[in-house]
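Asks: just coords:
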């Protein structure tokens, strides 16, 4: 994925981290004052391309902040099983970390519930921290803080409108059991009329439902959209395959779906989610309280295109749009 310009990224992270020296801040024990590496626990539900980008950014960010082994990261995942999230996080708590970092909403919710009061939480890639019950507000979060990957919904709808000027209906498959997915659905329903769209959202309650739901949406709508929905991210190849049978384009707000065959979208840079999360984690490790660190929300995002997929459904992007795209799959 494309990253923020180097100077802009450096300035942002410097602002987040502040001027305190990196190595000394990380290598001092909270309990005794003796020098030792800080211990950071990192938990998530399962490896996935987007999560892997967050992990890479987080690890590289902490390595930059605390060079020379100043931080040790204990990383575990739940092998895709929600029921295993709590035991996974408890196993990390047993390592007595100085900070717990979690990726996505479900892992963050379980961690906040399970963590003892002395271990702060830095969450990464959480769409709606307030709605998920993780923070009291974005400005004064409370026990936990971190990075929101709130999708640029308005920019996504504007991109669909610019690509399909005559389109009137958008189909949205979503997982009703995922808080970020429901949040995204509600936000898209609110915004769609402003761009001349009617949104048809249909719940996918199981893997067996996916084929039927997507076919119905493809029949009824001008295009499909993959929203802020981990289950639909994973199902993107199947959604694209079905939509192509009806010669309907799929748009997305994440890079993996565009890579998997969505024609394009406006996406969040998940490597930067991890990198900025590392900067916030560094501030906590140096002694700042999470309640004093506002939740960081990612900026507007950037355009990604899949030209091969677009051609298969009869779409040719304006050359100016192609020039603006940060990532192009051919």
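Replies: The structure has been received and is ready for your questions. Since the model is a prediction, treat every value here as computed from it, not as a measurement.

Asks: hey, let's count contacts and neighbours off CA atoms from now on
Replies: OK.

Asks: Which secondary structure state is assigned to residue 72?
Replies: At residue 72 the chain is in strand, as set by DSSP: H, G, I helix; E, B strand; the rest coil.

Asks: second one coming, line it up with the first:
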């Protein structure tokens, strides 16, 4: 775990009655996991969550079982998973990403839900409209938001390619998180004197076609927190490498996969923060008494190999700013 990346999440201080290992061992708790799709960032969230529970004394195969479900990018399947959990009644649901969290909340009001990797819990209807990071929800829900500093990201990426005035992005409008981020990207682009060209997709199979449609129209591409695009980032990388289009992301895991840079967060720590909240719930604290939080600390990661493949020379001053540089 890189020391340069620190989870800036709110740490809730709740007085708990002592719970010895023997007390935990008497009952096996069941955790239902629902993930919208598998990609590096969301997989890291899942690993971080489970690591936190292990550290809190909840060990798979000893006193905990997981029912891991993947909606594979299908919103109808996400709803079906949530409905099945409502019938099965696990002790807790870990919902990873916005669409699965929306479904988990919609189809049950009693099973504790701990969300993670949700961009805008308020806008997505997962927490109340008057809620804010650090506030208790008073419901069966708590969790961790991964809202990105979009304006600062765009400002940073523009320094890599100062000549680029037209930027492209690809997203699925059915994902509320993507709509929130793209709205912020529009505002950021306008304030920076840039033009944002948007291409929408409905399924992962459309992502490469969308990337190709941006060739000749934009001088750089920035990918949002859109799960459809991130899950198919390899397709975007292929197009960008072939046509020398600089590609930027918002999660650090995407840098290793071929983006030039990301000013983003360590998603393992997003999951770890959510797992700490889940441990409190499994020890008897009501989820509505555990404030939801937002990650606040980010790091700049650069991939020089990707930069060379996409025709970009990274300035020395940007390398010095980076928390990590991949050769």
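Replies: Sure thing, it's come through. What you see is a predicted model, and the numbers here were worked out from it, not measured in a lab.

Asks: And the strands in the stretch 101-250 of the second structure, which stretches?
Replies: Secondary structure of the stretch 101-250 of the second structure by DSSP state E, counting those that start in this stretch: the strands cover 113-118, 141-145, 166-171, 195-200, 220-222, 247-251.

Asks: Now these in a markdown table, please, with extra columns for distance to residue 10 of the second structure and mean neighbour count.
Replies: As requested, the strands of the stretch 101-250 of the second structure are exported to a markdown table (distance: least, C-alpha to C-alpha, whole Å; neighbours: other C-alpha atoms under 10 Å):
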| stretch | distance to residue 10 of the second structure | mean neighbour count |
| --- | --- | --- |
| strand 113-118 | 14 | 29 |
| strand 141-145 | 9 | 29 |
| strand 166-171 | 30 | 23 |
| strand 195-200 | 34 | 17 |
| strand 220-222 | 29 | 24 |
| strand 247-251 | 20 | 27 |
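
Asks: Mind putting those into JSON lines with distance to residue 131 of the second structure?
Replies: Below are the strands of the stretch 101-250 of the second structure laid out as JSON lines (distance: least, C-alpha to C-alpha, whole Å):
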{"stretch": "strand 113-118", "distance to residue 131 of the second structure": "14"}
{"stretch": "strand 141-145", "distance to residue 131 of the second structure": "11"}
{"stretch": "strand 166-171", "distance to residue 131 of the second structure": "27"}
{"stretch": "strand 195-200", "distance to residue 131 of the second structure": "30"}
{"stretch": "strand 220-222", "distance to residue 131 of the second structure": "30"}
{"stretch": "strand 247-251", "distance to residue 131 of the second structure": "25"}
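
Asks: quick one: contacts for whatever residue of the first structure lines up with residue 230 of the second structure?
Replies: Counting by TM-score structural alignment, residue 230 of the second structure corresponds to residue 233 in the first structure. Neighbouring residues of residue 233 of the first structure by C-alpha atoms under 8 Å, 6 or more residues apart in numbering: 226, 254, 256, 257.

Asks: preserved in the second structure, out of these?
Replies: Retained in the second structure by both residues aligned by TM-score structural alignment, their matches' C-alpha atoms under 8 Å are the following of the contacts of residue 233 of the first structure: 226, 257.

Asks: export the contacts of residue 233 of the first structure to CSV and tack on distance to residue 90 of the first structure?
Replies: Formatted as CSV, those follow (distance: C-alpha to C-alpha, whole Å):
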residue, distance to residue 90 of the first structure
226, 33
254, 30
256, 30
257, 32
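
Asks: Show me which of the contacts of residue 233 of the first structure is closest to residue 283 of the first structure.
Replies: residue 254 (28.4 Å; C-alpha to C-alpha).

Asks: ok, that closest one to residue 158 of the first structure distance?
Replies: Plainly put, residue 254 of the first structure is 16 Å away from residue 158 of the first structure if you go by C-alpha to C-alpha, to the nearest Å.

Asks: and what of residue 188 of the first structure?
Replies: Remark: distance between residue 188 of the first structure and residue 158 of the first structure (C-alpha to C-alpha) = 12 Å.

Asks: which one of the two has more residues nearby?
Replies: Ranked by neighbour count (other C-alpha atoms under 10 Å), residue 188 of the first structure and residue 158 place residue 188 first, with 21 against 17.

Asks: how about the nearest residue to that one, chain neighbours excluded?
Replies: residue 153 (6.7 Å; C-alpha to C-alpha, 6 or more residues apart in numbering).
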